[in-house]
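> the following block contains a protein sequence and its predicted model.
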Amino acid sequence: MYRTHTCGELRLENQGNDTTLAGWVQRKRELGGMTFVDLRDRYGITQLVFDENSSPEITEKLKKLGREFVIQASGTVRERSSKNKNIPTGEIEIDVKELKVLSPSAVPPFTIEDESDGGDDIRMKYRYLDLRRNPVRENLVLRSKMGHAIRSYLNDQEFIETETPVLIKSTPEGARDFVVPSRMNPGEFYALPQSPQVFKQLLMVAGFDRYYQIVKCFRDEDLRADRQPEFTQIDCEMAFVEQDDILSTFEGLTKYLFRTVKNVEIEDFPRMPYSEAMENYGSDKPDTRFEMLIKNISDVVKGKGFKVFDDAEFVGGICAEGCADFTRKQLDELTNWVKRPQIGAKGLVYVKCNEDGTFKSSVDKFYSQEDLKEWVEAFGAKVGDLLLVLSGDKSDMLDAIGELRLEMGNRLGLRDKNTFKPLWVVDFPLLEWDEDSNRFHAMHHPFTSPKPEDLELLETDPGKVRANAYDLVINGVEIGGGSVRIFNSELQSRMFDLLGFTKEEAESQFGFLMSAFKYGAPPHAGIAFGFDRLVSLFAGLDSIRDTIAFPKNNSGRDVMIDSPSTIADAQLEELNLKLDLKEE
């Protein structure tokens, strides 16, 4: 055996026992005639001790021993004279009698410790070394525990775990597909699935009743902190259910995960219409850990000669409680922050509610104290508060104020990562108008059912039709989303017509699904959780990258294996993709 115990296992009650450990050298310290080596594996660290009585063979090996060498050490457990209460094994050490170097190591490009000196790029290049660090490894252990808990809950609820194909058909709706050329079918391509959507609906037609899969999905999108080209979904579908059944079942899953993995009890899952979320929070994924709701004050501020407000479609803002003492420097920082291209505001107007009952604003030239008092009343502000106001096109400004609200939440410490506030956002628009293509697109996907009470609007005013769709949002992060599906062939055909599909296009792309509906499709609905996002939420991370063993960087590259890469001309020829690169 390479080891009898792990490096995190031995305690004072093991004193006097012989043991063999194996692992990586964390550090080596030479103190007089004694040499101390911290030996590390995934379970912890144990101190090894070598004294002047060590054999010449061991002494020679010790001289060459460096960080990250893989070694095997045998000896006797004894009590430490200088205990380390910061680690579980800190009361014992190993008096080493035998030492074997299993594998030497080059000097690592960064220190493999909890607080590393390696930047993101170098740690991504040597990801296998980064994974040795406790914080990164613990994220992957957490991911494993959560996967086990998810399967346990869904299996107990009689869901059937079913794999669906990875090589599927490309469709133009949604994000860009990753495509795979077919050697055996020249000129034709598979697509990697953005979601198993149509397959899980077909499983409902097949009578599977309750399906789930923890599945890889792929989208050729621009990347950000919570997005990777390949990601993992907890994909689920149920038959003979309505929206309330789905929400109840997956509230149960969410509560179960928080209780069993984080030992946190989650009680309420309020429901908020999409329109309310946008008006009050400027976002369809509102962070409800703090108030600071958006107020529309257009009617209060217009007609006073301030052209910026008078010409704006929308004037609104937020009230930051207790922030009237913000300095000019802080206000200038906020002004510059909202002017960034990512936010898009042209400026920021403020009003301070002073302790003496007066008001100080950046637009005193246009508004009297009585005018500003009306603003304050519209916001429900009090002495010591600060109003922050933006103006412009309504949709743009709601987005901008929503981002400003989150930024103020960060600056004021209101977004506690140990507080969890879930909610369901419901009643999304079914369709959204795209100016470039001059047609409607499905806000979720073409198989989402309209709200039954809005069906009569499909032909007369489709933009007002609400979807039977729902998103689970926790702390301002969209964790999951789904919908009640269309299971009626006639209604599905009407949807394809609204989305601009010709009969031929609908048949070519989704004919198999429409055909399946002819053979008795049950009412069904589903949801998909972003597994990477859920793990990052539990881990208290802002990025999903460190919840994935081998992630891509912001350019979609795996810098460790240097992918994507070119392929040989012979491979291109086999795939009928050979390009003529000869100069003309």
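Nice, I can see it.
> all contacts plus neighbour counts: C-alpha atoms, from now on.
Noted.
> for residue 544, list the residues it contacts.
Contact analysis of residue 544 by C-alpha atoms under 8 Å, 6 or more residues apart in numbering lists 225-227, 532-533, 535-536.
> which of those are buried? Put it as a PyMOL command.
If you want just the buried ones from these in PyMOL, going by 16 or more other C-alpha atoms under 10 Å, the selection is:
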select buried, resi 226+227+532+533+535+536
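> put this next to the previous one:
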Amino acid sequence: MYRSHSCGALRESHIDTLVTLSGWVQKTRDKGFVVWVDIRDRYGITQLVFDEDRTPSELLEKARNLGREFVVQAKGKVIERASKNNNIPTGNIEVLVQELTVLNESKTPPFTIEDETDGGEDLRMKFRYLDLRRNPIKNNLVFRSKVSMEVRKYLSEQGFIEVETPYLIKSTPEGARDFVVPSRMNEGQFYALPQSPQTFKQLLMVGGLDKYFQIVKCFRDEDLRADRQPEFTQIDCEMAFVEQEDILNVFEGLTTYLLKEIKGIEVDAFPRITFDEAMKKYGNDKPDIRFGMEFGELNAVAQHKDFNVFNSAELVVGIAVPGGAGYTRKEIDKLIDWVRRPQIGAKGMVYVKCNEDGTFKSSVDKFYDREDLANWAKETQARAGDLICVLSGDVNKTRTQLSALRMELAERMGLRKPNEFAPLWVIDFPLLELDEETGHYHAMHHPFTSPKPGQLELLDTDPGAVRANAYDLVLNGNEIGGGSIRIHDKETQAVMFKHLGFTPEEAKAQFGFLMDAFQYGAPPHGGIAFGLDRLVAILGGQETIRDFIAFPKNNSGRDVMIDAPSPIDKVQLEELNLKLDIKS
């Protein structure tokens, strides 16, 4: 056998035991009369020892010739370590080696395989298989596996069954672009990779499988960010004979269970706020509620003086920064420069210092008196010692800008604590969003989302006012899950397609299979999908998902390790009946 124990298993209780270890050489230390070799595997590090008194000369020489990352097998006796290392679990013992086998040699790696490596991100992505040997990445993947197992355990105990759905499906308009796959046997026709298993899980409900889940790969050909990948993993779920409250209760339970089992944290409060309330209080639909700084709308108390910047604005809105009155003018100027950056787009910022003695000092003192500024403090819930930051302009843009400032300030002030968790539900989203460029409405979630009861008729008169029977689960300022109660009858679905701009012929061509299924006794149903990559990263105390994925893509959607995407052979193109001008 290659090993009797892992490199992290041996303790003082194993002293005088003959063992066999296998792993990678972490480092060697040669003192002339003695050589120490640290050998590493997934489970830990054990020190091997070779010395002139107890080790044959040829074996000692063999140890001296070991290089970093050589794969070796060592057989020997566990002995007490003279100079103990309290930083590792195996630090009280070492193995006096009697046999050493080099299983494979290694080139010198391009970066150090240590927790604090000297390799940059691009280099580590290129040699990802080496990066996986480092504890931070390895531990992230072990952590991800644990989360996945606990998800399966919880859902199985709740009566859900896991069903696999197809990866080669029909291209449908779900919001993002599809990745398409040409069919060799059907000339000129294409499959698409699923953006989600949405229609299939609805068909499973029609089929009577009333509690479904799947941990599934999904694909979207869209612009990337740190928390997005072209392929990602969802915890996809659907239930039949349920209303919104049933789904919220089940998945509050899942979230509570994961926080308890994975993090040892008890969470019992899941506040619920409407989409409109979230936008008004926080400026976005996935607010971080671990800290305050809620928006205070100031139109009524700021648009009565001769300050035209505010008078001409749709919205004047501010936040109170705790302890911010102590900021210097230079620090405030840096904040103003920050909001003026192109990424934020504000034209400027008005500020008010709420001094400890009850006085106010603002950048607009010549327009507003103490009573005015006291009213601003009241609306933003500012206290003595706080700083009020005020932005103005178009409603949507200004809320977005102030939301970005709120998050930036919270980051700088250490208010976004990675081991503090604050979930909430955002409900009552608009059913439709207006595309300002085309003037057409599109589904805010997807075309199968049901309107709130009693609001279907509003589609003909005021489509923008219709609320969706939809909900998002937000954790620490990140949407970790989203879903809705679905439309389950053909007539309502036809009305929805009409308002999304589909002709009856287009709707039948795209979704005829689903409409037909609804004629055979479709039950009321709804569901939710969690982003597993994002959920795992947040539970792991991070917000970027890349280090929790074994083989991620970079910001350009490329796998630099295997060099994909890449051109394919001309013969393959001809078999697929594709004609492309391929440059040599």
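Received, thanks. Just so it is clear, the structure is predicted and the values come from calculations on it, not from any experiment.
> surely residue 359 of structure 1 meets residue 370?
No - applying C-alpha atoms under 8 Å, one finds residue 359 of structure 1 not in contact with residue 370, separated by 9.3 Å.
> more neighbours: the two, which one.
Counted by other C-alpha atoms under 10 Å, residue 359 of structure 1 and residue 370 do not tie: residue 359 has more neighbours, with 21 against 11.
> which residue sits closest to the more buried one, ignoring its sequence neighbours?
Take residue 359 of structure 1 and drop its neighbours on the chain: the residue closest to it by C-alpha to C-alpha, 6 or more residues apart in numbering is residue 353, 5.0 Å away.
> over to residue 471 of structure 2?
Spatial nearest neighbour of residue 471 of structure 2, excluding adjacent residues (C-alpha to C-alpha, 6+ apart): residue 427 at 4.5 Å.
> residues near the equivalent of that neighbour over in structure 1, how many?
Matched across to structure 1, residue 427 of structure 2 falls on residue 426, judged by TM-score structural alignment. By other C-alpha under 10 Å, 24 other residues sit near residue 426 of structure 1.
> just list the residues touching residue 513 of structure 1, thanks.
Counting by C-alpha under 8 Å, 6+ apart, residue 513 of structure 1 has contacts 198, 202.
> go ahead and confirm the match of residue 427 of structure 2 touches residue 271.
Yes - applying C-alpha under 8 Å, one finds residue 426 of structure 1 in contact with residue 271, separated by 6.7 Å.
> which non-adjacent residue is nearest residue 206 of structure 2?
Nearest to residue 206 of structure 2 is residue 522, by C-alpha to C-alpha, 6+ apart, at 4.8 Å.
> surely the one you found touches residue 487?
No - Residue 522 of structure 2 is beyond contact range of residue 487, at 9.6 Å (criterion: C-alpha under 8 Å).
> of the two, which one has the most company?
Comparing residue 522 of structure 2 with residue 487 by other C-alpha under 10 Å, the one with more neighbours is residue 487, at 24 against 21.
> I'd say the more buried one and residue 448 touch.
Yes - in terms of C-alpha under 8 Å, residue 487 of structure 2 counts as a neighbour of residue 448; the distance is 5.6 Å.
> got the buried residues for stretch 562-578 of structure 1?
Residues of stretch 562-578 of structure 1 classed as buried: 575-576 (neighbour count, 16+ other C-alpha under 10 Å).
> now that stretch, how far from the centre of its chain.
Chain-centre distance of stretch 562-578 of structure 1: 33 Å, with C-alpha atoms, centre = their mean, to the nearest Å.
> what does stretch 489-503 of structure 2 give?
Stretch 489-503 of structure 2 sits 33 Å away from the centroid of its parent chain (C-alpha atoms, centre = their mean).
> how close does the lengthiest helix in structure 1 sit to structure 2?
If you go by DSSP state H, structure 1 has its longest helix at helix 134-156. Average distance, helix 134-156 of structure 1 versus aligned residues of structure 2 after superposition (mean C-alpha distance after the TM-score superposition for structure 1): 0.9 Å.
> next structured bit after that helix?
The C-terminal neighbour of helix 134-156 of structure 1 among helices and strands, as given by DSSP states H and E, is strand 160-161.
> ok so, going back, just the contacts of residue 544 of structure 1: which are in helices?
532-533, 535-536.
> list just the nearest of the residues you listed to residue 567 of structure 1.
Of all these, residue 532 has the smallest distance to residue 567 of structure 1: 30.3 Å, by C-alpha to C-alpha.
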